[in-house]
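1. Next one to model:
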Amino acid sequence: MTYKDCGSHSHSRRKLIRRIIWSIIIFLFIIFLTILLIWAILQPSKPVFVLQDATVYAFNVSGNPPNLLSSNFQITLSSRNPNYNIGVYYDRLEVYAIYQNQQITYRTSIPPTYQGHKEVNIWSPFVYGTSVPIAPFNGVSLDGDQESGVIRLDIRADGRVRWKVGAFITGKYHLYVRCQALINFGNKAAGVIVGNNAVKYTYAQYCSVSV
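-> Purely as a prediction, here's the structure:
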């Protein structure tokens, strides 16, 4: 074999490798473009969350000045997937309570789950905190709210979700859920007594959702 033949063979081999590489790139680009088109056509909507109710088992401020809060709630939170062709994986979801922008309970984890098309999931986790330190100005505000009989809380859920379109599953997205809960201690008719010192408040109100 002459030097010219070897050079020609090497050139053909490089040309074949380039063709294979470009074929792979074009193939991956077509797949990526197809996924984007499907995603744009389906237009996925955020899950719809509703705070159904909250049962208050304990809510006590202690200390002098009042700076320690012990509380225990059971909340009912529902989530509906409004999409016809897209499923939702809830990889992580943690629920907790906020008063005046301060977290007053520990985070309660909801087990990971998959939500199919148009499906509804209902969770009833307990959220609680024992002798949780609160800021001095929040302690004064909370003491005043208890005297007036009305306390406004935020029930929040933070987590990670993934979307499922056919066989394709997206990466993880951060989910933020915010629900307002009005605890009316001053009006016995606002809730239903369900046990010793336990009062159930019904809301059935929509929450704000960000993804």
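
2. can we go C-alpha only for contacts and neighbour counts from here?
-> Fine.

3. Okay, and Leu51 sits in which element?
-> In this assignment (DSSP states H and E), Leu51 forms part of strand 48-62.

4. Tell me who's in contact with the closest residue to Leu42 other than its chain neighbours.
-> Of all residues not flanking Leu42 in the chain, Asn85 sits nearest, at 7.2 Å (C-alpha to C-alpha, 6 or more residues apart in numbering). By C-alpha atoms under 8 Å, 6 or more residues apart in numbering, the residues touching Asn85 are 42, 117, 165-166.

5. From those residues, which land in strands?
-> Among those, the subset assigned to strands under DSSP state E consists of Val165.

6. Now the second one, please; I'll put the structures next to each other:
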Amino acid sequence: HFHIYLSPFNLLYIQKISWSKLETFIQYFPLFILVTTFSLMADQQKIHPVSVPEPEQVAPLPKPTAPLVPRGSSRSENGDPECQQPLPSLKRSLTPYSPLKPPKKKRGCCVRCLCWSCCLFFLLIVLVGIAAAVVYLVFQPKLPKYSVDSMRITQFNLNTDTSLSATFNVNITARNPNKRIGIYYENGSHLSVWYKGTNLCEGKLPKFYQGHRNTTQLNVHLTGQTQNATNLLQLLRDDRQKGKIPLNIRVKVPVRIKLGKLKLMKWKFLLKCNLNVDNLSQDKFIRIRDNKCKVRFRF
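-> Predicted coordinates for the structure are as follows:
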């Protein structure tokens, strides 16, 4: 702020100033005071802005309502009829509320399907087991039996290229011990004679039907040729001197089982016979010393 102090010393100092300068000073002094005041007000407003508060909104007062008077009171029965008003109905329309169902979980559905699948699979196994037990008790199935009765060699020669040509005739006996089961021997059978891991000759069984408790004699013709048989013949000579030549006869034959009038699916019989013979000479009687045959089947 701008202050002016008038004292005797100041008055003496002013008197010394020329009247022209004093008149100029007095002329511009109010303007200087006005400009200085406005500049100070503007700076104060810029540094400290003043926010005008908004007028507060006053909530409207609730409308007066008629007081509720309990039924049966003296005021309700004998009060001023002009001041009495009908009581509002306490009954309200209630909307039915249905609780929200929880969302179904996919995991629970998968577990349920898995449980049903396991139950059905277990039930199927039980039914198959019951059916197999009934079939076994009614038909009492037994595996057929086989044996090699005789063997004849019509050709057993070493060729000039060191190959061995062999021709065998083998008599096999097939027995069906079942009372109510028949066996159909289908095409596609294979029979072979082996000596120490070497296939000497091959053949096949004929197609036929074997009835209940039937015994069938089979004559099988086998032929074959073995390459580089020089060492093989030497082994045969050594075993012939011992009087014991080991042979293996392997048979694979597809069959169908007949239960009463029902013809089942195709199975496969696997037959393996281990023999010991005294010689493998051409056109000579061959004595079979050991004869053990094992049968198994597969689907």
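
7. residues of the strand holding Leu51 of structure 1 that come out buried?
-> Neighbour counts over strand 48-62 of structure 1 (16 or more other C-alpha atoms under 10 Å) mark 48-57, 61 as buried.

8. Among those, which one lies nearest to Val194 of structure 1?
-> Thr55 (8.3 Å; C-alpha to C-alpha).

9. the helices in structure 2, which residues?
-> Secondary structure of structure 2 by DSSP state H: the helices cover 8-16, 19-47, 74-78, 106-139, 230-242.

10. Burial-wise, tell me which of those helices comes out on top.
-> Highest mean neighbour count of the helices of structure 2: helix 230-242, a mean of 14 (counted as mean count of other C-alpha atoms under 10 Å).

11. how much does it stray from structure 1?
-> With mean C-alpha distance after the TM-score superposition for structure 1, helix 230-242 of structure 2 departs from structure 1 by a mean of 5.0 Å once superposed.

12. packing partners for that helix?
-> Packing contacts for helix 230-242 of structure 2, counted by 3 or more C-alpha pairs under 8 Å, 6 or more residues apart in numbering; DSSP states H and E, involve no helix or strand.

13. Adding distance to Val220 of structure 2 as columns, could you present the helices of structure 2 in CSV?
-> What follows is these, written out as CSV (distance: least, C-alpha to C-alpha, whole Å):
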stretch, distance to Val220 of structure 2
helix 8-16, 161
helix 19-47, 125
helix 74-78, 125
helix 106-139, 31
helix 230-242, 23
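
14. Compare these and give me the one nearest His190 of structure 2.
-> Closest to His190 of structure 2 of those, according to C-alpha to C-alpha: helix 230-242, at 23.6 Å.

15. Compute the inter-axis angle for that closest one and strand 145-158.
-> When axes from the mean of the first three to the mean of the last three C-alpha atoms, to 10 degrees is applied, the directions of helix 230-242 of structure 2 and strand 145-158 differ by 120 degrees.

16. residues in contact with helix 230-242 of structure 2?
-> The contact list for helix 230-242 of structure 2, computed with C-alpha under 8 Å, 6+ apart, reads 162-163, 245, 278-279.

17. And Phe49 of structure 1, how close does it get to Leu77 of structure 1?
-> 7 Å (C-alpha to C-alpha, to the nearest Å).

18. nope, Phe137 of structure 1 is what I was after
-> From Phe137 of structure 1 over to Leu77 of structure 1 (counting by C-alpha to C-alpha), the distance is 30 Å.

19. Mind giving me the packing neighbours of the strand holding Leu51 of structure 1?
-> By 3+ C-alpha pairs under 8 Å, 6+ apart, strand 48-62 of structure 1 packs against strand 68-80, strand 173-184, strand 198-206, strand 208-210.

20. Highest mean neighbour count out of the ones you listed?
-> strand 68-80 (a mean of 20).

21. if we can go back for a sec, what's the mean gap between the strand holding Leu51 of structure 1 and the aligned bit of structure 2?
-> Here the mean offset of strand 48-62 of structure 1 against structure 2 after fitting is 1.7 Å, by mean C-alpha distance after the TM-score superposition for structure 1.
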